[in-house]
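K.L.:
what's the 3D shape of this:
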Amino acid sequence: MIWSKRNILFPLKLTDSLLQGILRAGAVISALVMLLISLFLVVESWPVLGQISPVRFFTDTSWHPLEGAYQLMPILAGTLYASVGALLLAIPLGIASALFIVYYASPRLAKWYKRLVELLVGIPSVVFGFWGLTTLVPLINQLHPPGASLLAAILVLTLMILPTITLTAYSALMAVPAEFLRNAIALGISRWGMIQGVALPAAKNGITAGIILAAARALGETMAVLMVAGNVVQYPETFFDPVRTLAANIALETAYAMGDHRAVLFVSGLLLMLLVMVLSGIAGLLEKQRHA
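P.N.:
Model (predicted):
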């Protein structure tokens, strides 16, 4: 009996130890990759960072690297305006879509609607950009020239991050314990009252995680925004003004950049990584609050 028990327990312990080792190795490799990327960005940026004050990236008169002007603030502003605008549209639409799938649609309709959203996730960003360039930009141009603008970037980014928010909110809502919902129904609470008072608070952390993931994608999106935003380095006064984002700036100029110009583009990459790290820090704080 003892021998047989050992034969049952030993494989389980071996499997657990092996799995734990694989997971630890994966975590270490991921951390090393992130560290190497950060070091690479710092090393490539150092020719500029070691010569000029970082304050100049926010106080120079314009963005003309070949003339020694390194103003990044209009590009950073374009990045934030496009990303925040897309989030303001995508968050309510995504959560509403998830609520519709889980609580309002018939099983057949919910199945096909969810498949449609999953299909949108797999569409390459360049396809969204091409659609925006050939369809959305001409429509905006009829309303207010030039068409390629902050508004076009916001709408294209909204379409791109909407499926992410919808699917993560769907998963979070499906993970709400059924007992919570049954208790709410037993108390005679209406459907919307149950959603507002029980389901959404219980799924809050999962929905927030999806929003942060979508925000990171919006900040780093390159090709689609490059194709529809107009790529003019300026502070937009209206939604119809062209803008340039950090990711698009790197993609546009890296092919011919040399010397300090090239180094400043890596500074743009560092700034993007800093924004993503801020989002990651927010996610960590929310996780601590969840377990507090």
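
K.L.:
going forward, measure contacts and count neighbours with C-alpha atoms only.
P.N.:
OK.

K.L.:
strands of this protein, start to end?
P.N.:
Secondary structure of the chain (DSSP state E): strands located at 63-64, 69-70.

K.L.:
deepest-packed of those, please.
P.N.:
strand 69-70 (a mean of 20; mean count of other C-alpha atoms under 10 Å).

K.L.:
gap between that one and the chain center?
P.N.:
Between the centre of strand 69-70 and the centre of its chain there are 28 Å (C-alpha atoms, centre = their mean, to the nearest Å).

K.L.:
which other residues reach that strand?
P.N.:
With contact meaning C-alpha atoms under 8 Å, 6 or more residues apart in numbering, strand 69-70 is reached by 56, 57, 58, 60, 61, 62, 63, 64, 264.

K.L.:
now the other sequence, so there's something to compare against:
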Amino acid sequence: MGEKTFSELFIEKGLLLTACFSILIILVIVAFILIQGFPAFQDYGFLNFIFGMNWAPDSNQYGVFTMIVGSLEVTLLALVMAVPLSILCSIFMAEVARDNVRKFLQPVIQTLAGIPSVVYGFFGLIVLVPIIRNNFGGTGFSILTAAIILAIMILPTIISVSQDALRSVPKQFKEASLGLGATNWQTIRHIILPAALPGIVTAVILGMGRAIGETLAVIMVAGNVTQIPGSIFEPVRTLTSNIALEMGYATGLHYNALFATAVVLFIIIMILLLFTNWIQRKYKMDIGGGDL
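P.N.:
Next up, the predicted model:
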């Protein structure tokens, strides 16, 4: 008994140490980014940096507002396209599809998750860019092109996590609903889907993080023009693309400004995560309060 208690204590302390070490690594990374980016905020001004419309290192102008808008537009459009398709696919796989169909689709979705970003980028460059250019005008490098690529890239993440959330709903919920005379679709819509909603929100959060942090594929198809786009068919530059494109030759204040761009990206991600976590907690309280 004493040996078992010691083992449990050892495992508990080991897990606690691992968690603390992970938190320490995150804090070190955040501190490093803040320290490197602070000179740009100090020299150029935080508000000027955030709301500045011009990014011209040669003229000592560092404004990232156009890239903030570009990042948000690409990410939100990708979510608009990916979330409904992902949820419908996860519902089909968890509640409708036969076992042989599910066994076929599962590895296909996992394969999509394992494809490198550069392959998605080449697909967008060779296939999507000419299609959009020929049908909608412009160069084809646009918000829409980048959003389509990101939507495809985040599909596996949202589908997998949403499917797990749907299948984790207790079977008693479904059996009770069917026993009361509800159809299978009514049960899915009014019982299973609301009960799994917190897990689905988590899936959307993970997909959003993947989309807003993607760099290489977006660089290849977004056009990388620092402007406020007038439509989804115009090119943009995202925050991640800006860092990747210019970090290799940046020096001095330009170097610090790129780290400051990373700070802005970190702040945006934190705001989006806090907002989505608030929605998740709200639905959990609604479910706990018997709103189902």
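
K.L.:
quantify their similarity with the TM-score.
P.N.:
Once superposed, chain against chain, the TM-score is 0.93 (TM-score structural alignment, normalised by the length of structure 1); 284 aligned residues with a C-alpha RMSD of 1.5 Å.

K.L.:
out of the strands of structure 1, which comes closest to residue 21 of structure 1?
P.N.:
With C-alpha to C-alpha as the measure, strand 69-70 is the member of the strands of structure 1 nearest residue 21 of structure 1 (46.5 Å).

K.L.:
so that closest one aligns onto which residues of structure 2?
P.N.:
Aligning strand 69-70 of structure 1 against structure 2 (TM-score structural alignment) gives residues 61-62.

K.L.:
next one: stretch 250-266 of structure 1
P.N.:
By TM-score structural alignment, stretch 250-266 of structure 1 lines up with residues 243-259 in structure 2.

K.L.:
quick check: buried residues in the matching stretch?
P.N.:
243, 253, 254, 255, 256, 257, 258, 259 (16 or more other C-alpha atoms under 10 Å).

K.L.:
just those residues: which are in helices?
P.N.:
Cross-referencing the buried residues of stretch 243-259 of structure 2 against helices under DSSP state H gives 243, 253, 254, 255, 256, 257, 258, 259.

K.L.:
list the contacts for the residue minimising distance to the centre of structure 2?
P.N.:
Nearest residue to the geometric centre of structure 2 (C-alpha atoms, centre = their mean): residue 208, 1.9 Å. With contacts defined as C-alpha under 8 Å, 6+ apart, residue 208 of structure 2 is in contact with 75, 79, 154.

K.L.:
could you export those residues as TSV, including distance to residue 27 of structure 2 and neighbour count?
P.N.:
As requested, the contacts of residue 208 of structure 2 are exported to TSV (distance: C-alpha to C-alpha, whole Å; neighbours: other C-alpha atoms under 10 Å):
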residue	distance to residue 27 of structure 2	neighbour count
75	26	25
79	29	24
154	27	25
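
K.L.:
distance to residue 119 of structure 2 added to those residues, as TSV?
P.N.:
Putting the contacts of residue 208 of structure 2 into TSV (distance: C-alpha to C-alpha, whole Å) gives the following:
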residue	distance to residue 119 of structure 2
75	19
79	20
154	14
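
K.L.:
closest one of the residues you listed to residue 185 of structure 2?
P.N.:
After measuring those against residue 185 of structure 2 - C-alpha to C-alpha - the closest member comes out as residue 79, at 24.6 Å.

K.L.:
what about the helices in structure 1?
P.N.:
Secondary structure of structure 1 (DSSP H): helices at 2-49, 56-59, 73-99, 107-121, 125-131, 137-143, 150-174, 178-186, 191-194, 200-202, 204-220, 223-228, 246-253, 260-291.

K.L.:
mind telling me what residue 45 of structure 2 corresponds to in structure 1?
P.N.:
Under the alignment (TM-score structural alignment), residue 45 of structure 2 maps onto residue 53 of structure 1.

K.L.:
count of residues packed around that match?
P.N.:
Other residues lying near residue 53 of structure 1 total 9 when counted by other C-alpha atoms under 10 Å.

K.L.:
quick one, what contacts it?
P.N.:
Shown in contact with residue 53 of structure 1 (C-alpha under 8 Å, 6+ apart): no residues.

K.L.:
turn the buried residues of stretch 243-259 of structure 2 into TSV, columns for distance to residue 125 of structure 2.
P.N.:
Putting those into TSV (distance: C-alpha to C-alpha, whole Å) gives the following:
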residue	distance to residue 125 of structure 2
243	21
253	33
254	29
255	29
256	31
257	29
258	26
259	28
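
K.L.:
need the max-distance pair from the residues you listed.
P.N.:
Among those, 243 and 253 lie farthest apart (C-alpha to C-alpha), at 13.6 Å.
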